[in-house]
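Colleague: pasting the sequence and the predicted model now:
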Amino acid sequence: MAITNPRKLKSNQQEWFHYRTGELHVENLCLNDIAREVPTPFYCYSAEAMRWAYSILSDALSPIGVSICFAVKANSNIAVLRLLSECGCGMDIVSAGELERALTAGAPASQIIFSGVGKTRAEIARALEAGIHQINVESAAEIEVVAEVARSLGLRATIALRVNPDVDAKTHAKITTATRGSKFGIAIDDIPELYARAAARPELNVQGLAVHIGSQVQDLSPFRRAFAAMAALVTALREKGLEVPRLDLGGGIGIAVGDNPGPDIAEYAAIIAETVGNLGCHLTVEPGRWLVGRAGLLVTELLYLKDGQDGPIAIVDAGMNDLVRPALYDAKHPALPFHQAKGAAASPRYRIVGPICESSDDFGAYEGLGELKAGTLLAFDCAGAYGASMASTYNSRDLVAEILVDGDHFRTIRRRQSIREMLELEDAGDWQSGSAPARKAAG
C-alpha cells in the first residue's frame, strides 16, 4: 500500500513541520538550511512539538492525579530527556545506561522508575544507591535477587510487581507485551501469593503494581480491560490486608499515522478515571512515542533512481540501520519532500529503499511526492521515537547525527560517529593467558 503525507502540510500552516513559500520548515527554520550544514542522513527534532505533547497529556491527566514518566527507550538523547524533565516529566528506564542518561539530563532520581525483565545485580545495586522511585519486578526470581542486593547494601528496596493481565492490545505482535506467553510480567493469578511473600520481606518495601500492555495502541478498549483487571486485583489484595498505595499503568498510547487521527487523550484520561481513579492509589503512566514520536524527522538524500517491476525505485542514503522500524515492525513512515510537490497527483509511485545489503531495507511505496531525482532531499515523518535510539552501525555505516530545533535556532545534540572513531574501539588488546586446565589427581 502506498503512503501519502498524513499531515497534508500546507503553506503557512502553523505546525512544527510545515511548508512556507514552498519549502519544508521545522518551527521557524527552513530544513534545507539545516541540511546544508549537516550531512545526511540525520534526525531533526522539534523542541516545541515535545513541549506541546507533554502539555496536552499533562493537562488531561493532572486533574485526576496521574504522574507522567517518559519511556527513555523511545528516545534516550540527553537533550531530549533534559527538555522533558524541565517540563516536569519523570523517567521510565530499562537499563543502568538509561539511568545514567536520565541522571545526567538532570532528572531527579526520585522520579525514575526501573522496568524490564532482565536487570543484573549491578544494575539493581546502582538503582538502589541512586535512590530511584521504584523498581518494577517481573518474576519471583527477580524479587529474590532484589532482596539479596538490598540486604547486601543495607538498604530497603522499593518495588512494584508488574502484572501480566493477559490482555491483547491488538497491535503488532512484536510490540504486544501483556498476553499469555509473553516474557513480560507475572501472571495475574500468581500475584496475590507473591505480593504477600514480598511484603513480608524486611529488605523490600512493596508499594504496588505495574502493567504495560504494548506499544502504538490505537484502540483504547484494551486499556479499559487491563485497568479494570488491575482495579479488581488491587481490591483483592487489600481484602487480604495488603497495602497497595501505587499503581503504574505503563505506556503504549499510539500517535496519528496516515488517515488515523490517533487515540483521543480525553477518552484515555476518562478510562483511567473510571477504572482506577477511585482506588486512592498514586497513579503513573509511562508514554514514550506520544511525547516524542511526532516531534522527529529522519532527513535523507535520494542517491539513485532505477526502474522496478512496479515502478521507479528510489535509493536513499538512510537505511534500516538508521531507522529499523519498517524492517522490524512493518512500520510505515510518511515521506515529506523538502520542496512542496507540484502536480503531485500525476507523479509516479515510488518505492523508497535504503543502501543496506538486506531485502528488508525497504521503507515502502509512496505517492504524491512529485517528480524525484538524484539529490532530492526527503524527510521520513513521525520518526522521533524508536529511531535514533535503535540506530546501529550495521554495514559499518556512521552512526546517525541528531539535531534539535527550538524556534529559529538549531544545534547538534549528538554528532555523527564516524568509522574512524569506531575503529578506535577495536584496537587490539594484549593477549592474556587463561587458567591452566586442572590435572587429574593420581589414583
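Modeller: Sure, I can see it. The structure presented is a predicted model; accordingly, all values stated were derived computationally and were not measured. Residues are numbered from 1 along each chain as shown.
Colleague: C-alpha from now on. contacts and neighbour counts both.
Modeller: Noted.
Colleague: so Gly384 sits right up against Gly288, yeah?
Modeller: No. Applying C-alpha atoms under 8 Å, one finds Gly384 not in contact with Gly288, separated by 9.8 Å.
Colleague: let's bring in a second model and compare:
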Amino acid sequence: MNNTEELNTPQLSGNFKKELLQEAADRFNTPLYVYDLDRIQKRFNELKQAFSGRKALVCYALKANSNLSVIKKLASLESGADCVSLGEIKRAIMAGIPKYKIIYSGVGKQDCEIKEAIKLGILFINVEGKEEMLRIEACSKELGIPARVSIRVNPDIDPQTHPYISTGLKENKFGVSIEEAKGMYLYAHNAKFLEPIGIHFHIGSQITKLKPIAESAQKIAQLTRSLLALKIGIKFFDIGGGIGIAYSKENTIDLYDYAQAILEELRGLDVTIVCEPGRFIVGNSGVFLTKVLYQKENQGKHFVIVDGAMNDLIRPSLYEAYHQILSLKNPNAESASYQVDIVGPICESGDYLGKNISLPLLEQGDILAILSAGAYGFSMASNYNTRPRCAEVAIEGGEMRLVRKRECFEDLIALEKEYL
C-alpha cells in the first residue's frame, strides 16, 4: 500500500494508534472527536504537489470541519479558504488565512454579508444566479468598491454520488447554465462595480469517479476560452472540490490522474487553478470516540447503546452513510463475532451510528472508534434533545491537546435564560 492509499483509508495508524485514542477517551471523556493534524498536513501537501508546476491555489472548504485549530494548521501550510457564510470567512481570517486567499461561495447571501465580504477585500465572490449578481452590484455601488466575482456554472453533469450531495445537475439549486452564464459575464464585464475575474464549477461531494470531473472541466474550459475571446479577463479557474475518500473499500480518484485531467483541458490557458477540498483533507483525519453504556436484545436483534448519538454524528442517519466502527480493546476485524446495531440516546428510531456491524464481544465502558469522521462530523452536530456538543482534541507529533472544550448545560441556555 503506497502513502496515498494509506492516507485515504480508514485505519488505526499514525496518531490514531489505539493506545493514543484510549488515552484521549480517558483524559477528555466521551463522546469525543480526535483529529490527526499530521495526517491533515500530508493530505494537503499531497494535493498541492499534484498541481505543482502550474499556478494553483488550494482553498480548504471550511464546511467540512471548521475547528479553528484545524484551519490554523492549514493556514500555516499556505492554504486558502472556501467559505459559505460570513461566519466561516471570519473563522478563516481569525485562524490566519489571508483575506486575498478567501472565496465566498454558497446560495442565499444576504446584503449585509455581501457588503462585509466586499469591505474585507477577499479574493472573489462566487455568484450563484443573476439576481444575486445584481444584489452584489447594488451593494458594491453603495460602498463605492468594485466587487471581484466569479460565476458558478452548472455543467449539468451527473457526479454519480448521493443525491443529497450532488450539485452539478440542472435540477440542483446551485449555479447557472452555460448559456445564462455567458449573458451574466457580458453584463458584469460592462458594469462599473463588478469585476469578473473567475469561473467556477462544483458538481458534488464524495465523488469517486474521474470522468464526471473531467467532462465538467472540458465544458467550462470551452466557455472560458470563449469569454477570453470577448476580452473578459478570467484569471481564476475554480474546479471546486468533492474528491471522495474511502469510508470502506471504495476505489478513489488518483490525484495524479485528477490533476492531469484538469491540466489537459486547460492547455494554453493562462489561469490560476483553484480547488476547494474539504472531505479529502480531513475526512480520514478524524475519529469519533464513543463509550458503550448498555446492551440489549429484542427478539434476536442485538443493540449496543453508546453515549454518542445522531446529534454528534448525523451522517449515518441523514445519508445512510457507512463508517467503519472498531473496538479499541480489540480492533482486529478477524475477532468480530456478532452483528449489532450501534445506537445512541436520542429519542428517534433514526438515531444510529452503524447497523449490522460485526464486532467482538463488548462490555460496558468499552470505547468504540468510528472512523472517517473528520469531515461533516462536528460541523453538522447539534444540540437536539438538549445534548451538549462534545469536545474536540488534536494530536500532532504524538502530542495531544484540547482544541474545543465540551459544552455544558449553561452554554446551551446562555442566550435564553435572560428572557425567562
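Modeller: It's in. Computed from a prediction, not measured in an experiment: that's the story for all the values here.
Colleague: how close are the two chains, by TM-score?
Modeller: Remark: TM-score between the superposed chains equals 0.94 [TM-score structural alignment, normalised by the length of structure 2]; 413 aligned residues with a C-alpha RMSD of 1.8 Å.
Colleague: ok so, going back, now the common contact residues for Gly384 and Gly288 of structure 1.
Modeller: 74-75 (C-alpha atoms under 8 Å, 6 or more residues apart in numbering).
Colleague: where exactly do the strands run in the stretch 251-400 of structure 2?
Modeller: 272-275, 286-298, 301-306, 325-327, 338-343, 352-359, 367-370, 391-396, 399-404 (DSSP state E, counting those that start in this stretch).
Colleague: CSV for those, including mean neighbour count?
Modeller: As requested, the strands of the stretch 251-400 of structure 2 are exported to CSV (neighbours: other C-alpha atoms under 10 Å):
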stretch, mean neighbour count
strand 272-275, 22
strand 286-298, 20
strand 301-306, 19
strand 325-327, 24
strand 338-343, 19
strand 352-359, 20
strand 367-370, 26
strand 391-396, 20
strand 399-404, 15
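Colleague: show me the contacts for Ala25 of structure 2.
Modeller: Contact analysis of Ala25 of structure 2 by C-alpha under 8 Å, 6+ apart lists 32, 289, 367.
Colleague: can you redo those residues as CSV with distance to Phe124 of structure 2?
Modeller: Listed next are the contacts of Ala25 of structure 2 as CSV, based on distance: C-alpha to C-alpha, whole Å:
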residue, distance to Phe124 of structure 2
Leu32, 36
Leu289, 38
Ile367, 45
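Colleague: which of these sits closest to Glu407 of structure 2?
Modeller: Nearest to Glu407 of structure 2 among the contacts of Ala25 of structure 2: Leu32, at 11.6 Å, using C-alpha to C-alpha.
Colleague: close enough to count as contact, that closest one and Pro388?
Modeller: No. Look at Leu32 of structure 2 against Pro388 with C-alpha under 8 Å: they stay out of range, at 11.6 Å.
Colleague: who's more crowded, the two?
Modeller: Leu32 (25 against 19; other C-alpha atoms under 10 Å).
Colleague: contacting residues for the counterpart of that one in structure 1?
Modeller: Aligning on TM-score structural alignment places Leu32 of structure 2 opposite Phe42 in structure 1. Residues near Phe42 of structure 1 by C-alpha under 8 Å, 6+ apart: 298-300, 400-403.
Colleague: farthest-separated two in those residues?
Modeller: Taking C-alpha to C-alpha, no two of the contacts of Phe42 of structure 1 sit farther apart than Thr300 and Ile403, at 13.5 Å.
Colleague: chain center to stretch 41-53 of structure 1, what's the gap?
Modeller: Stretch 41-53 of structure 1 sits 14 Å away from the centroid of its parent chain (C-alpha atoms, centre = their mean, to the nearest Å).
Colleague: counterpart of Ile367 of structure 2 in structure 1?
Modeller: By TM-score structural alignment, Ile367 of structure 2 lines up with Leu377.
Colleague: do I have it right that its match meets Leu303?
Modeller: No. Using C-alpha under 8 Å, Leu377 of structure 1 is not in contact with Leu303; the gap is 9.5 Å.
Colleague: and the aligned partner of Ala269 of structure 1 in structure 2, how many neighbours?
Modeller: Using TM-score structural alignment, the partner of Ala269 of structure 1 in structure 2 is Ala259. Ala259 of structure 2 has 17 neighbouring residues, counting by other C-alpha under 10 Å.
Colleague: noted, bye for now.
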